[in-house]
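Novice: No letters, just coordinates:
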């Protein structure tokens, strides 16, 4: 099911389940770069979106001050963060809606972006920082610490 891009990979997965998934079935897409996903993250996402028409995603409010820079790394502006959220996974949408959205928007970086490009408005469900994305070497150490120290872990 893998593809050259995330959208291609997810679309391949959706095509693979085409014979089993009904148009209105929920599909949750999670990336392997977030190894600290906990059951309560999924429970909260499903609970809060169960009756939503569109679906949505886990996200956390942006806490850091954000700067927009030019090509020389000179600050052009400080971006107000009061309405900015950092997207996480899983992202949860209806099967047919997500498939159509991805077929129409292949250059997106996540499923919510494809849904947005289709003219819909995904809902944000507040997650937490423990559902971090492992991108840099330090992130791997943080993820290991989170998993080792998570309540109920018996290692």
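Specialist: Looks like it came in fine. Predicted model, so just to flag it, every value in this text is computed and none were measured.

Novice: can we go C-alpha only for contacts and neighbour counts from here?
Specialist: OK.

Novice: Pull out the buried positions in the lengthiest strand in the chain.
Specialist: Counting residues, the longest strand in the chain under DSSP state E turns out to be strand 85-94. Applying a neighbour-count criterion of 16 or more other C-alpha atoms under 10 Å, one finds 87-94 buried in strand 85-94.

Novice: for this protein, which residue is closest to the average position?
Specialist: Among the residues of the chain, the one closest to the centroid is residue 89, at 3.1 Å (C-alpha atoms, centre = their mean).

Novice: quick one: the residue nearest to that one when sequence neighbours are not counted from residue 133, how far?
Specialist: In this structure, residue 89 finds its nearest non-sequential neighbour in residue 30, 5.0 Å apart by C-alpha to C-alpha, 6 or more residues apart in numbering. To residue 133, residue 30 is 11 Å away according to C-alpha to C-alpha, to the nearest Å.

Novice: other SSEs contacting the host helix or strand of residue 112?
Specialist: Element membership of residue 112, judged by DSSP states H and E, is helix 111-117. Counting contacts by 3 or more C-alpha pairs under 8 Å, 6 or more residues apart in numbering; DSSP states H and E, helix 111-117 is packed against helix 95-104.

Novice: Take this one as well and set it beside the first:
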């Protein structure tokens, strides 16, 4: 049976957040934000190993105690200049155990509210899929296209549009090949699409938010408190 592994690229600086350190290390309910992300993955019985891809000179990781997350968690200091490079390097680190047909879930470091139910939905819906897929939610809001003066230039139809989330789950071999040949992408699904394949959309929900701005951090805290 194919095994499941996870990769969390965590070499970014989170510049849009405007904090004095990378946002994955900001405090969230008394722990660094990324702790909650990793806890969701390491707690999942189906996931055998979780690799965190750090920047080679990351000074923050050693300041925290990660031992409570258990033996599934491994760190590799091979983060690149882009997300695609970090994930590709993480896949190379996984080559010691992963084989062609194993599943790899790539998850954002700053998406701390992933639930077991969301992971179960992915495993269930993608188990026999030839390509794999991503968590996503249908776009609910009206979309406006701006002009150069930040005025509304057009209203865009939202029919059929989905907002991509993570995890994004693909076969190890296919993902390695896709990222090797298509580095100019913003997510793993983009590389898979560029390789001519069509990822499946697995419906998630809006609680699986990505912390990008300070208000998002407060909302993530509310979501996690509500679950407890």
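Specialist: Arrived safely. Quick caveat: nothing in here was measured; it's all calculated off a predicted structure.

Novice: now what about the TM-score between them?
Specialist: Once superposed, the chains reach a TM-score of 0.94 (TM-score structural alignment, normalised by the length of structure 1), with 151 aligned residues with a C-alpha RMSD of 0.9 Å.

Novice: Going by residue numbers, what spans are strands in structure 2?
Specialist: 4-10, 27-28, 31-32, 47-54, 73-76, 103-106, 132-138, 143-146, 152-156, 162-171, 200-203.

Novice: For residue 219 of structure 2, find the nearest of those strands.
Specialist: Between residue 219 of structure 2 and the strands of structure 2, the shortest gap by C-alpha to C-alpha is with strand 27-28, which sits at 10.4 Å.

Novice: tally of neighbours for residue 110 of structure 2?
Specialist: 25 (other C-alpha atoms under 10 Å).

Novice: correction: residue 144 of structure 2
Specialist: Residues within reach of residue 144 of structure 2, counting by other C-alpha under 10 Å, total 13.

Novice: quick revisit: against which helices or strands is the longest strand of structure 1 packed?
Specialist: Going by 3+ C-alpha pairs under 8 Å, 6+ apart, strand 85-94 of structure 1 lies up against strand 26-29, helix 39-49, strand 55-61.

Novice: distance from that strand to structure 2 after superposition?
Specialist: Mean deviation of strand 85-94 of structure 1 relative to structure 2 after superposition (mean C-alpha distance after the TM-score superposition for structure 1): 0.3 Å.

Novice: Could you list the residues in contact with that strand?
Specialist: 23-31, 34, 42, 45-46, 49, 54-62, 111-112, 127, 131-133 (C-alpha atoms under 8 Å, 6 or more residues apart in numbering).

Novice: okay, and that strand goes to which residues in structure 2?
Specialist: Using TM-score structural alignment, strand 85-94 of structure 1 corresponds to residues 162-171 of structure 2.

Novice: before we move on, the earlier item: and the helix holding residue 112 of structure 1, which stretch of structure 2?
Specialist: Using TM-score structural alignment, helix 111-117 of structure 1 pairs with 188-194 in structure 2.

Novice: Quick check: buried residues in the matching stretch?
Specialist: Across stretch 188-194 of structure 2, burial judged by 16+ other C-alpha under 10 Å covers 188-192, 194.

Novice: on that earlier part again, between the buried residues of strand 85-94 of structure 1, which is nearest residue 7 of structure 1?
Specialist: Using C-alpha to C-alpha, the buried residues of strand 85-94 of structure 1 come closest to residue 7 of structure 1 at residue 91, 12.8 Å.

Novice: Grab the nearest non-local neighbour of that closest one.
Specialist: residue 57 (4.2 Å).

Novice: mind checking how far the equivalent of the one you found over in structure 2 is from residue 166 of structure 2?
Specialist: Matched to structure 2 by TM-score structural alignment, residue 57 of structure 1 sits across from residue 134. To residue 166 of structure 2, residue 134 of structure 2 is 6 Å away according to C-alpha to C-alpha.

Novice: What's the local residue count around residue 38 of structure 2?
Specialist: 25.

Novice: Now which residue in structure 1 aligns to it?
Specialist: In structure 1, residue 38 of structure 2 lands on no residue (TM-score structural alignment).

Novice: and if you look at residue 99 of structure 2?
Specialist: Using TM-score structural alignment, residue 99 of structure 2 pairs with residue 22 in structure 1.

Novice: give me every residue that touches its match.
Specialist: For residue 22 of structure 1, counting by C-alpha under 8 Å, 6+ apart, the contacting residues are 95-96.

Novice: which helix is the longest one in structure 1?
Specialist: The single longest helix within structure 1, with elements called by DSSP state H, is helix 137-149.

Novice: Show me the contact partners of that one.
Specialist: 35-36, 130, 132-134, 153, 155.

Novice: again, only using 7 Å
Specialist: Identification of contacts with helix 137-149 of structure 1 by C-alpha atoms under 7 Å, 6 or more residues apart in numbering yields 36, 130, 134.

Novice: residues near residue 80 of structure 1, how many?
Specialist: For residue 80 of structure 1, using other C-alpha under 10 Å, the count is 11.
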